[in-house]
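# Here is a sequence together with a model predicted from it:
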Amino acid sequence: MSDVVLYDYWRSSASYRVRIALNLAGIAYRPVMVDLTKGAQKSPEHLARNPQGFVPVLEIDGLRLTQSLAILDYLDQTRGMRLLPSTPAARARVLALAHAIAVDIHPVCNLQVAKHATALSGGAEGMPGDWMRHFIRPGLLAFERLLGGFDQSSYCCGDAPGLADICLMPQLYNARRWEVDLSDMPRLLGAEAACAEHPAFAAAHPDANAPA
């Protein structure tokens, strides 16, 4: 049994990112589901792992790591994954792409946030879908324009998957779940097609990790 343990939830975008990275690095891990729909993330047991009450939590190399971007950075630096370019300028540009999703779109479209917005609206018709689409589509349109500055040789920033792709795919899963129109985003869709054919991404997909 693997001594690497990933506490995750199959539909969690942040957990999805880490599953992709673990697969890309060839790291076998034992998944432990924290059922967000039942509030397991707020249980004393999970809060002992992560006081924020979030997933993922990764136990690896004798460490207990939280926050998906921090976990990805750790895996990149310790496993030589080359998720980011080596030169400072190129690195900053790719980081900006990844952050455009993980820092700007994802937090406001977290299901906990959307549910609170729905409650504040008094359960208005169209919620939380309208909330999700309001933020996801403009954010992805900006991402599409940012991609115009990169050479897409299949993936977002070249001929190998990197940090931007790892952040993009979970957000596209959510976009499709909430019926966001993506038809005018050809660069983004091209990267999605390349990632979908990659075994590491396919094995990390929520449909492949849903509870039986």
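Arrived safely. Numbering: from 1, shown residues only.

# Only C-alpha atoms from now on, for both contacts and neighbour counts.
Noted.

# For residue 112, see how far away the residue of the chain most remote from its centre is.
Ranked by distance from the centre of the chain (Cα atoms, centre = their mean), the top residue is residue 122, with 29.6 Å. Relative to residue 112, residue 122 is positioned 16 Å away (Cα to Cα, to the nearest Å).

# Surely residue 65 is in a strand?
Yes: according to DSSP: H, G, I helix; E, B strand; the rest coil, residue 65 belongs to a strand.

# take the one below as the second:
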Amino acid sequence: MKLFEDKISSAASRVRIALALKGLDVERETIGILGADAINRKPEYLQVNPQGLVPALLTDEGALLTQSLAIIEYLDERYPDPPLLPEKREDRAFARAVALAIAADIHPLLPPRVTTQLGAMGVGPEEVADWSRHWIRVGLTAVEELLVRRQAGRYSVGDTPTVADICLFPQAINAERNSFSLGQWPRVAAIVARLREIPAFADNGPVPRR
């Protein structure tokens, strides 16, 4: 398999964490998504992924998979040990809900293509930063409330990391880099502290933007 990624991408971080939890080693190609290094919008990569986004995963069978959550579920179905979704139906639904609250509700408002477009529309750097902080605050506050209502286990859903934690960890790292203290979200902070002790998470978080 081959993973197309950029180390700064929290979406790519999710897939790296999933691969590490599964003990899978894949070929990797960096697809820059920022500034002079950005090649994700160039024709050669658009031939790979028409969306021009990372991550993308080329399977051993030659299928090109896009969207981090779709890739993670593919990996979980093909390599079921350890499972990334809980056993109980309600728990699986909750794990997916937390993952989507981050991947579908917070993340789409924050990536470089959004902030670049805001700048192109005349929005100043401080206003762009305020935009990002606003949606991180709103999003993680909602996730915190969802997690508090469950009050079960060491991680987001029980005592084993799931897809919910795979999405939560990179978003929490990015929140810290946007000058947030995770302490304002105690349940999130406690879960992330435990995830930092797991090499698959600690070694595969998003790197700072250059």
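Arrived safely, thanks for sending. Since the model is a prediction, treat every value here as computed from it, not as a measurement.

# helix, strand or coil for the residue farthest from the centre of the first structure?
Residue 122 of the first structure ends up coil, using three-state DSSP.

# For the first structure, just list every one of the helices.
Applying DSSP state H to the first structure gives helices spanning 13-25, 44-49, 68-79, 88-99, 111-120, 129-147, 163-177, 186-196, 199-204, 206-209.

# For the corresponding residue of the second structure for residue 20 of the first structure, the count of nearby residues, please.
Under the alignment by TM-score structural alignment, residue 20 of the first structure pairs with residue 17 in the second structure. Number of residues near residue 17 of the second structure (other Cα atoms under 10 Å) recorded here: 25.

# Would you confirm that residue 17 of the second structure contacts residue 204?
Yes: taking Cα atoms under 8 Å as the definition, residue 17 of the second structure is a contact partner of residue 204 at 5.7 Å.

# got the contact list for the closest residue to residue 53 of the second structure other than its chain neighbours?
Nearest non-adjacent residue to residue 53 of the second structure, counting by Cα to Cα, 6 or more residues apart in numbering: residue 40, 6.4 Å away. With contact set as Cα atoms under 8 Å, 6 or more residues apart in numbering, residue 40 of the second structure has these partners: 31-33, 46, 52-54.

# Tell me the one of those residues nearest residue 177 of the second structure?
Nearest to residue 177 of the second structure among those, counting by Cα to Cα, is residue 33 at 18.2 Å.

# Quick check: closest non-adjacent residue to that closest one.
residue 40 (5.7 Å).

# before we move on, what about residue 146 of the second structure?
Excluding the flanking residues, the one nearest residue 146 of the second structure by Cα to Cα, 6+ apart is residue 98, at 7.8 Å.

# Any figure for the gap between that neighbour and residue 156 of the second structure?
Counting by Cα to Cα, the gap from residue 98 of the second structure to residue 156 of the second structure is 8 Å.

# what do those two both touch?
With Cα under 8 Å, 6+ apart, residue 98 of the second structure and residue 156 have common neighbours residue 164.

# who's more crowded, those two?
Each of residue 98 of the second structure and residue 156 has its neighbours counted (other Cα under 10 Å); residue 156 has more, 32 against 23.

# Residue 30 of the second structure - how many residues pack around it?
So residue 30 of the second structure, with other Cα under 10 Å, has 15 neighbours.

# For the counterpart of it in the first structure, give me its contacts.
Taking TM-score structural alignment, residue 30 of the second structure has residue 33 as its aligned residue in the first structure. By Cα under 8 Å, 6+ apart, the contact set of residue 33 of the first structure is 7-10.

# can you check residue 1 of the second structure too?
26-27, 57-60.

# Which of these are buried, as a PyMOL select command?
Only the buried entries of the contacts of residue 1 of the second structure go into this PyMOL selection, using 16 or more other Cα atoms under 10 Å:
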select buried, resi 57+58+59
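
# Tell me the one of the contacts of residue 1 of the second structure nearest residue 139 of the second structure?
Lowest distance from residue 139 of the second structure to the contacts of residue 1 of the second structure (Cα to Cα) belongs to residue 57, with 27.5 Å.

# For that closest one, give its distance to residue 115 of the second structure.
25 Å.

# what's the answer for residue 135 of the second structure, then?
For residue 135 of the second structure, the distance to residue 115 of the second structure - Cα to Cα - is 12 Å.

# what do you get for residue 33 of the second structure?
For residue 33 of the second structure relative to residue 115 of the second structure (Cα to Cα), the value is 12 Å.

# How about residue 19 of the first structure, nearest residue that isn't a chain neighbour?
Closest residue to residue 19 of the first structure apart from its sequence neighbours, by Cα to Cα, 6+ apart: residue 204 at 5.2 Å.

# which residues touch stretch 180-191 of the second structure?
With Cα under 8 Å, 6+ apart as the criterion, stretch 180-191 of the second structure contacts 140-141, 144, 147-148, 154-156, 172, 175-176.

# switch to 10 Å and redo it
The contact list for stretch 180-191 of the second structure, computed with Cα atoms under 10 Å, 6 or more residues apart in numbering, reads 133, 136-137, 140-148, 151, 153-156, 161, 165, 168-169, 172-176, 192-193, 195.

# With stretch 53-63 of the second structure instead?
Applying Cα under 10 Å, 6+ apart, the external contacts of stretch 53-63 of the second structure come out as 1-7, 9-16, 26-33, 40-41, 45-46, 48-49, 64-68, 71, 74-75, 113.

# number of nearby residues for the residue nearest to residue 19 of the first structure?
If you count neighbours by other Cα under 10 Å, residue 204 of the first structure ends up with 22.
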